[in-house]
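J.: no FASTA, just this:
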């Protein structure tokens, strides 16, 4: 597919998905969200892709929010469908992606942009990044999982303050709250994201998928996370990767995992 609003670049097992609307601070309009859904599906089913780095074009913004102009004229039913479809087809897909997804937050991550970053498994921010959920200033609330994921990541007290005041926080404050994993100078952002992803990808792909599912289950009140962990642990014993991992460990050599 030829993308109009994304850049997709593959470097070995690492695939970059770049929101490419720099003049609009990479705001998420309908077309961009649709393309993102397609790109994620392609990355998931491409055996050559080990993991994804999600970022925005240019130095100013990761994603500065949704395209607010597209909200004009929506009624209650249309808004409900919009939130439901985008949560299900994009934000939940990222969170439950069986391959690791890292957000490289290069500047503003506001509204839907912060929601997009929070759906990723790991977040790295440049030192100039600003993050927030300013929806209440428009008469809205976050609609792409922001109220839920922010609360799970930093706790109810601070999440309530951020959402109700609509104030932005700095990268360093986000780090202190546990909202991001690392803060680096902007020039090293992509490099660190790739270093971390390549470190992850040295491990067994099927085990990574099981670990992601199990960690996500810890924050899902509808399932028993311990049961999920037991199931995912047991599934590893049906894989050739586990046999290879044990053989390599006992043979004091590096494993050669194949995702089988």
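T.: Sure thing, it's come through. Just so you know, these numbers come straight off a predicted model, no measurement behind them.
J.: drop to CA atoms for contacts and neighbour counts, all remaining ones
T.: OK.
J.: what segments of the stretch 101-250 of the chain are helices?
T.: Per DSSP state H, counting those that start in this stretch, the stretch 101-250 of the chain carries helices over the ranges 112-119, 146-154, 156-165, 171-177, 189-200, 205-218, 225-235, 240-250.
J.: what are the buried residues along the last one?
T.: Neighbour-count burial for helix 240-250 flags 241, 242, 244, 245 (criterion: 16 or more other CA atoms under 10 Å).
J.: the fourth one too?
T.: Buried residues in helix 171-177, defined by neighbour count with 16+ other CA under 10 Å: 171, 172, 174, 175.
J.: one more structure, for comparison:
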């Protein structure tokens, strides 16, 4: 099975995450392939990212966290940043067509895209601190540009799940449509973009990256901390709990003596 499927429809490039058996969660090779597909299709007028099956993307593959292979995880973490930067560097508008749950790094993938249109059944949220990680590539920093700092901290700290309607109200995404109308609505947005000057769309897009670019130091320092925490007790317990479908039992801070 190909990790991603690329389909060119006239001037619109549809890139479909294609690992439905794991809710399209990506490992380092899949992140690398997605970044390359975005770069290779810069000649398209618009790029759309969506998922196969009932999920958009569940983020980084948690099996890697459970095994805690330092080199593999480091590569996945840094390839995630390369993927998100590829979206931001692309001269073309990139639309997230969110067909189902966008969780963890999958939500950060939505945040990195220029525009986001969601099916009514889609959900959004971060999972990091619940599974022994942290959303340092958008969830703890750039998401605040969309929904405000306090709300972004709520998302990152509490790992709650938000409906598409809630995400729209918060300014997280651009539109919500019935599930069976998602691709049609994305096509309408793409057609409207294709009427614009590609040269000046590129200028507008690159100029709009000002706040994304200012967050680069935060991304780099956050990745550095994640790498240092590879193999930690909390990382392993979080991944085990996820696969065993139970609440994690993280070690608590020592209680103060009375």
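T.: Received the coordinates, thanks. Not measured: the values here are computed from a predicted model.
J.: and residue 7 of structure 1, which of the helices of the stretch 101-250 of structure 1 is closest to it?
T.: Comparing the helices of the stretch 101-250 of structure 1 against residue 7 of structure 1 with CA to CA, the closest turns out to be helix 189-200 (14.7 Å).
J.: which residue numbers in structure 2 does the closest one align to?
T.: Residues 182-193 of structure 2 are where helix 189-200 of structure 1 lands when matched by TM-score structural alignment.
J.: tell me the buried residues in stretch 37-48 of structure 1?
T.: For stretch 37-48 of structure 1, the neighbour count (16+ other CA under 10 Å) marks 37, 38, 39, 40, 41, 43, 44 as buried.
J.: show me the contact partners of stretch 155-175 of structure 2.
T.: The contact list for stretch 155-175 of structure 2 (CA atoms under 8 Å, 6 or more residues apart in numbering) reads 111, 115-130, 134-135, 139-140, 143, 146-147, 154, 176.
J.: what's the span of that stretch from first residue to last?
T.: Separation of the first and last residues of stretch 155-175 of structure 2 by CA to CA, to the nearest Å is 20 Å.
J.: just stretch 83-103 of structure 2 next, same as before
T.: Looking at stretch 83-103 of structure 2, the gap from its leading to its trailing residue is 16 Å under the measure CA to CA.
J.: the counterpart of residue 104 of structure 2 in structure 1 and residue 217 of structure 1, how far apart?
T.: For residue 104 of structure 2, the aligned position in structure 1 is residue 111, judged by TM-score structural alignment. For residue 111 of structure 1, the distance to residue 217 of structure 1 equals 25 Å [CA to CA].
J.: of the two, who's got more company?
T.: residue 111 (26 against 19; other CA atoms under 10 Å).
J.: contacts only, for residue 8 of structure 1.
T.: For residue 8 of structure 1, the residues meeting the contact criterion (CA under 8 Å, 6+ apart) are 15, 16, 17, 18, 39.
J.: equivalent analysis for residue 7 of structure 2, please.
T.: For residue 7 of structure 2, the contacting residues are 13, 14, 15, by CA under 8 Å, 6+ apart.
J.: cool, and residue 144 of structure 1?
T.: Under the criterion of CA under 8 Å, 6+ apart, the neighbours of residue 144 of structure 1 are 83, 84, 86, 87, 91, 112, 115.
J.: for the aligned partner of residue 135 of structure 2 in structure 1, the count of nearby residues, please.
T.: Residue-level alignment of residue 135 of structure 2 against structure 1, with TM-score structural alignment as criterion, gives residue 142. One way to gauge burial is a neighbour count; for residue 142 of structure 1, by other CA under 10 Å, it gives 18.
J.: tally of neighbours for the residue nearest to residue 142 of structure 1 when sequence neighbours are not counted?
T.: In space, residue 142 of structure 1 comes closest to residue 135 once its chain neighbours are excluded; the distance is 6.0 Å by CA to CA, 6 or more residues apart in numbering. Residue 135 of structure 1 sits with 20 neighbouring residues when counted by other CA under 10 Å.
J.: what span of structure 2 lines up against stretch 156-169 of structure 1?
T.: When structure 2 is aligned by TM-score structural alignment, the counterpart of stretch 156-169 of structure 1 is residues 149-162.
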